[in-house]
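A.B. asks: next comes the sequence, and after it the predicted model I'd like to discuss.
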Amino acid sequence: MIIVDAHQHYWQPSRGDYGWLVQAPAALQQAFLPHDLRAQRAAAGVQLSVLVQAAPTEQETRYLFELAQDDSSVVGVVGWVDMEAGDVSARIDALIRDGRGLLRGLRPMTQDLADPDWLARPSLDRAFDCIQDGGLSFDALVDMRQFPALLRRLRRHPRLNIVLDHAGKPAIRDGRFDPWTRWMEELSQHPSLHCKLSGLLTLLGEPMREDAIEPYVAALFAHFGAGRLIWGSDWPVLTMQADYAHWLQLAMHLTERYASGRQAEVFAANAVRFYALDIDLLNPRSTP
């Protein structure tokens, strides 16, 4: 079975535009580049990946395009654009051109913004129109504070392909399940919204066991179904809690428990469809 990692990062702190890393654990404040993941990914049996931005600059998106040239496993990039720029249409067109088919989506770092209603600002309508018209997807990096704004955006752009990164970052370490699952029930009513099965282990607190994520995973399958869940590693953030192969095997085990026989969708087909990846899952020999 072909496996697509739909959420993975590379970064080089010496570039100077990863402001959030200053507050991150020291173990993450180093370079994570293709040669650091290649062997782990191969050992785990993951053939392909979607590279996701980690800095709020268009320069970093172009840096990811460059890295992808040296990593044949990368079949798509989710980049960043200044969505409030007056020339946002031209900026998106330029990224599409420079990516030469690699740009598959865009992601603002919404969780870091002071305004919890930012996603719903009418001034962003033009940017969302351009994302949709350009055949791109939108990654929603949000937590519960931004859910109301995300809901309003879904209503305003009902045909836009949106994926909820890291299951909307439930407050697992605080044991806050009910508010989050009520939001999952409401948000999942919008058929264009998908959800990433990613980032959950790093939301655990100490000394919580990893099986504490299971009620959250069960809720995701109950609300989104296997047809709208997309697996991602969230490497290298994942390394703070587990290794690459362990999270893959745990996620596969949970998928078999809650959606038996649907692993091919969660671990490949949904990502290929959502990001419109140029991959023939029925013909593995055509895979890079």
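C.D. replies: Arrived safely, thanks for sending. Numbering: from 1, shown residues only.

A.B. asks: hey, let's count contacts and neighbours off CA atoms from now on
C.D. replies: Noted.

A.B. asks: okay, helices next: where are they in the stretch 51-200 of the chain?
C.D. replies: For the stretch 51-200 of the chain, the helices defined by DSSP state H, counting those that start in this stretch cover 58-69, 88-99, 125-133, 147-156, 178-187.

A.B. asks: what does the first one contact?
C.D. replies: Residues outside helix 58-69 that contact it (C-alpha atoms under 8 Å, 6 or more residues apart in numbering): 10, 17, 34, 51, 53-54, 74-75, 77-82, 95, 98-99, 102.

A.B. asks: and here's the other structure:
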Amino acid sequence: MHPDILDTHLHLIDRARLDYPWLSDAPPLDHDWPLADYAAKARRVGISGALHMEVDVADGRIEDETSWIEDLAAEGSFPIRGILAAARPESADFPAWLERTAERPLVKGVRRPLHVVPDDTSRSELFRGNIRRLATAALPFDICVAARQLPLAIELADAAPEVSFVLDHCGVPDIAGGAWDSWAGDIARLAERPNVCAKISGVVAYAGTDWALPGLSRWVDHVARSFGPDRLVWGGDWPVCTLGGGLCTWVAATRAIVADWSADDRAALFAGNATRIWSL
């Protein structure tokens, strides 16, 4: 019996509604990705709900994105259990934004992608001070970094020890290139921080077109061993996962990788830990 899955990393894209500056540089993803298309696939593989992850819309459209996802959730065509909203902690306007956003019940966490800004962005006292405000708001922060930036994630976790962090995409390893050593060491060091969890999400997008399960499982297993069963969540990363085979393929691969785990540990990965971390 497979446990139901709570997908903690769903992106939806509507180019007529919002502005996505990065899409022009990502041709395979540069079209609309509506909820109906995701839901049709998700239901087939046992995904019973999802958290919507911000899609790095233009700065002036951040709250418009949140409002749109709130409307989709209210329609009820597929269970959107929460929103991980876009944020700009490098901005002096962050405290006012946080005050407004914390009043929106569906917002369960926030993210500012760090791989698209200069490395020093997350090192400023303004940024770190604003991140520390998330502890009072009880909103976890998703860390999205390139593998080479994992030391930045360690620094940020240390600078805000009262904040709950979730590392996206296993730290975006270069699986296709086999860049293991530095990534593996940094993952182990990051896992020493008790305020950080890891998201097993969408790594098929980094594995090349000819990936096979044994090669993929090595990377996932290292993250799982480093963080332990109580600090892991699962994410589909749709539509980015379509670059490595798609949502159904990624679910099947994950189920195969964790087939030997205990039933309790599988249930924790697929839904239980996320329910606790984001207070769902």
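C.D. replies: That came through, no problem. This one's a predicted model, so the numbers in the text were calculated from it and none came from an experiment.

A.B. asks: just give the TM-score of the two.
C.D. replies: Once superposed, the chains reach a TM-score of 0.91 (TM-score structural alignment, normalised by the length of the second structure), with 272 aligned residues with a C-alpha RMSD of 1.6 Å.

A.B. asks: give the PyMOL command for selecting the buried subset of the contacts of helix 58-69 of the first structure.
C.D. replies: Selecting just the buried residues from the contacts of helix 58-69 of the first structure in PyMOL takes one command, with 16 or more other C-alpha atoms under 10 Å as the test:
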select buried, resi 10+17+34+51+53+54+74+75+77+78+79+80+81+82+95+99+102
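
A.B. asks: can you flag which of the contacts of helix 58-69 of the first structure belong to strands?
C.D. replies: Using DSSP state E, the members of the contacts of helix 58-69 of the first structure that fall in strands are 51, 74-75, 77-79.

A.B. asks: which residues of the first structure fall in strands?
C.D. replies: Using DSSP E, strands in the first structure cover 4-8, 48-52, 74-79, 103-106, 137-140, 162-164, 193-197, 229-231.

A.B. asks: dump these to a markdown table, plus distance to residue 62 of the first structure.
C.D. replies: Output for the strands of the first structure, formatted as a markdown table (distance: least, C-alpha to C-alpha, whole Å):
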| stretch | distance to residue 62 of the first structure |
| --- | --- |
| strand 4-8 | 16 |
| strand 48-52 | 12 |
| strand 74-79 | 8 |
| strand 103-106 | 10 |
| strand 137-140 | 18 |
| strand 162-164 | 22 |
| strand 193-197 | 24 |
| strand 229-231 | 25 |
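
A.B. asks: now stretch 10-17 of the first structure: buried residues?
C.D. replies: Neighbour counts over stretch 10-17 of the first structure (16+ other C-alpha under 10 Å) mark 10-13, 17 as buried.

A.B. asks: now that stretch: how far from the chain's centre is it?
C.D. replies: 19 Å (C-alpha atoms, centre = their mean, to the nearest Å).

A.B. asks: got it, and stretch 210-226 of the first structure?
C.D. replies: 17 Å.

A.B. asks: who wins for proximity to residue 268 of the first structure among the strands of the first structure?
C.D. replies: Among the strands of the first structure, the nearest to residue 268 of the first structure by C-alpha to C-alpha is strand 4-8 (4.8 Å).

A.B. asks: okay, the angle between the longest helix anywhere in the first structure and strand 193-197?
C.D. replies: Counting residues, the longest helix found in the first structure (DSSP state H) is helix 244-258. Calculated by axes from the mean of the first three to the mean of the last three C-alpha atoms, to 10 degrees, helix 244-258 of the first structure forms an angle of 120 degrees with strand 193-197.

A.B. asks: list the buried residues for helix 244-258 of the first structure?
C.D. replies: By 16+ other C-alpha under 10 Å, the buried positions in helix 244-258 of the first structure come out as 244-245, 247-248, 251-252, 254-255, 258.

A.B. asks: contact partners of it?
C.D. replies: Contacts of helix 244-258 of the first structure (C-alpha under 8 Å, 6+ apart): 40-41, 43-44, 197, 214, 217-218, 221, 231, 233, 235, 238, 262-263, 266.

A.B. asks: now which residue in the second structure aligns to residue 122 of the first structure?
C.D. replies: Matched to the second structure by TM-score structural alignment, residue 122 of the first structure sits across from residue 125.

A.B. asks: let me know how buried that match is, in neighbour terms.
C.D. replies: 12 (other C-alpha atoms under 10 Å).

A.B. asks: try residue 163 of the first structure
C.D. replies: 23.

A.B. asks: same thing with residue 174 of the second structure?
C.D. replies: Count around residue 174 of the second structure with other C-alpha under 10 Å applied: 19.

A.B. asks: just tell me what it corresponds to in the first structure.
C.D. replies: By TM-score structural alignment, residue 174 of the second structure lines up with residue 171.

A.B. asks: show me the contacts for residue 46 of the first structure.
C.D. replies: Counting by C-alpha under 8 Å, 6+ apart, residue 46 of the first structure touches 2-5.
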